[in-house]
Structure formats: structure tokens, C-alpha cells
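A.B. asks: this one's structure only:
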């Protein structure tokens, strides 16, 4: 994985994912995010591949940007605006983030090999926005 910073779109996989979001018809963009969250949640109990976790974190950032206290996604994210996203995505996003930070997460292992504290803090901030805390 080519990673250059801790942001949700600061890696090759998430930057590529932004194109998938842009290419989806506007009315299907929420489902693109829902699918990303479900793919992670469905691995619960299994080892979570880093690419799935990265895409779920990028999706969570897009969703959090529409929440109170959320930060707009500006770099390497989708170029086309997202329609208002359904609130029922939030619990699914929180569950996906919890797994991305869990003991069976390849992405967490990769970040722990370097200075991953800032990365963890950024993911926990997203989680807080989505959980409403």
C-alpha cells in the first residue's frame, strides 16, 4: 500500500476508491459506502485485509463530513459532491471503524510498525463524529 500520510485519502487504495465513488451514479453513491462498510463488518471474526479497512475509513470520512463536527474531505477524495447520506449508515460505519482498529486488522498491524498513534487518533476522531460523541 502506498501511504503518504495519516488522512483517510492519503494512500493509493483510498485515492483509487474516490474514483469509484465519482463514477457511481449520484443515487448509488450511498450504496458504494454501505458496501464498503458491510465488506468490513462481514469479516468480523476473520483477519481484516488492509485494503478493505482503508476503503471503509475513507467511506467513514465522507459520511462524517456530513455530520455535525465533521471535517470536509478535500485532498484526494471524490471530486463530485455527495448527496445527503442516510443516517442509518453511521452505526455501520462505527462498527467498521472498530474492526479496522481491532486486533485482527492488518491495517492496524501495519501502522503499529511505524508511528501509528496519530493515525489511530484520526480514525478515533472519525468514529467520535459518527457516534455523535
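C.D. replies: On my side now, so go ahead. On a predicted model such as this, the values are computed, not experimentally measured, just so you know.
A.B. asks: For the rest of this, base every contact and every neighbour count on C-alpha atoms.
C.D. replies: Fine.
A.B. asks: do you know how far the closest residue to residue 119 other than its chain neighbours is from residue 23?
C.D. replies: Excluding the flanking residues, the one nearest residue 119 by Cα to Cα, 6 or more residues apart in numbering is residue 6, at 5.0 Å. Here the distance between residue 6 and residue 23 works out to 25 Å (Cα to Cα, to the nearest Å).
A.B. asks: Go ahead and confirm the residue nearest to residue 119 touches residue 123.
C.D. replies: No. Using Cα atoms under 8 Å, residue 6 is not in contact with residue 123, being 9.1 Å away.
A.B. asks: where do the contact lists of the two overlap?
C.D. replies: When Cα atoms under 8 Å, 6 or more residues apart in numbering defines a contact, no residue borders residue 6 and residue 123 alike.
A.B. asks: Between those two, tell me which one has more neighbours.
C.D. replies: The residue with more neighbours, out of residue 6 and residue 123 and counting by other Cα atoms under 10 Å, is residue 123; that gives 22 against 17.
A.B. asks: Buried residues, the helix or strand where the more buried one lies. List them.
C.D. replies: Element membership of residue 123, judged by DSSP states H and E, is helix 117-131. Neighbour-count burial for helix 117-131 flags 119-120, 122-127, 129-130 (criterion: 16 or more other Cα atoms under 10 Å).
A.B. asks: ok, and here's another one to check against it:
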């Protein structure tokens, strides 16, 4: 696992995926992000770590456009502009849930090292992607 930190873009797989996203035409970028999320959410057997790393990066891009979301990493995340991804919010949540469900290789790999820090980052993404209760939405008045 070519990983250097616990963030969603801090591994070779996510970096390569972001490079491919940057090289894609602007019209294709949402589809690439959707495909990474669907591929993960639809996996019924063992979820490969590389597939999961792409899904975590994709979910982070969706979360970055949500209220309270952190911007994508300026060095390791995509450099090219992205379309509105907020319509992928539910799919991103489903994908993150699948990354954390057994059988999934990525949490097992993280359990051998800084798993608690990585888990907190995934939890943060999950919480950002959760719909806000009506009482907590911004008021215009």
C-alpha cells in the first residue's frame, strides 16, 4: 500500500485516480466519480483496497461541496474544476458504508497502523455527507 498519510488523497491509488480525473474531459468527470462510488457500493464480495481508496477519494470530492466540507487536498487532489457533485451525496454515503463493511481490505490494512486516525477521517467525511436536519439548515432571514 503506497500510503503516506491518513487523508483521502494521501495514497498512490487516489493520486493516480485524481490524475486520470484531471486528464478526462470536463463532461466526463462526474461520471468517473460516480463510477468509483457505484463500483464500491455494488461490491458484494471482498472489497479490494485500491477500489476502496478511489471511493474514499470520490466521496471526499462530494463532501468538499457540502456544507462544512473541507476542500480537496490542493497538492494530491484533482487540480481541474469539478461539476456540481452534491447529487451524488447519498451514493457517496452508501459507498463509504461499504468501504467500512466486511469484507473490506482497506480497514484491515489500516488496523495494522494508524487505523484510528484514518477511521476519524472517514467518519468526518461520512458526517459531512449526512443530510442536515431541518432545524440546522441555514436561515435566510
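C.D. replies: Good, I have the coordinates. Just so we're clear, the structure is a prediction, and the values are computed from it rather than from any experiment.
A.B. asks: What value does the TM-score take for this pair?
C.D. replies: Once superposed, the chains reach a TM-score of 0.94 (TM-score structural alignment, normalised by the length of structure 1), with 131 aligned residues with a Cα RMSD of 1.1 Å.
A.B. asks: hmm, back to that, and the residue nearest to residue 119 of structure 1, how far is that from residue 19 of structure 1?
C.D. replies: 20 Å.
A.B. asks: repeat for residue 119 of structure 1
C.D. replies: 23 Å.
A.B. asks: same question, residue 51 of structure 1
C.D. replies: Residue 51 of structure 1 sits at a distance of 15 Å from residue 19 of structure 1 (criterion: Cα to Cα).
A.B. asks: Equivalent analysis for residue 90 of structure 1, please.
C.D. replies: The gap separating residue 90 of structure 1 from residue 19 of structure 1 is 22 Å, by Cα to Cα.
A.B. asks: Of the two, which one has the most company?
C.D. replies: Remark: of residue 90 of structure 1 and residue 19, residue 90 carries more neighbours, 22 against 15, as counted by other Cα under 10 Å.
A.B. asks: Name the secondary structure element that contains that one.
C.D. replies: Following DSSP H and E, one finds residue 90 of structure 1 within helix 89-100.
A.B. asks: Kindly report the same for residue 75 of structure 1.
C.D. replies: Under the criterion of DSSP H and E, residue 75 of structure 1 resides outside all helices and strands.
A.B. asks: That one corresponds to which position in structure 2?
C.D. replies: Matched across to structure 2, residue 75 of structure 1 falls on residue 75, judged by TM-score structural alignment.
A.B. asks: What about its match, how many residues nearby?
C.D. replies: Counted with other Cα under 10 Å, the neighbours of residue 75 of structure 2 add up to 10.
A.B. asks: Equivalent analysis for the one 3 residues further on, please.
C.D. replies: For residue 78 of structure 2, the count of nearby residues is 23 (other Cα under 10 Å).
A.B. asks: which ones are touching it?
C.D. replies: Residues counted as contacts of residue 78 of structure 2 (Cα under 8 Å, 6+ apart) are 18-19, 21-22, 72.
A.B. asks: Looking at these, which is nearest residue 32 of structure 2?
C.D. replies: Residue 32 of structure 2 has its nearest neighbour among the contacts of residue 78 of structure 2 in residue 21, at 7.0 Å by Cα to Cα.
A.B. asks: Now name the helix or strand holding the closest one.
C.D. replies: Residue 21 of structure 2 belongs to helix 12-23, assigned by DSSP H and E.
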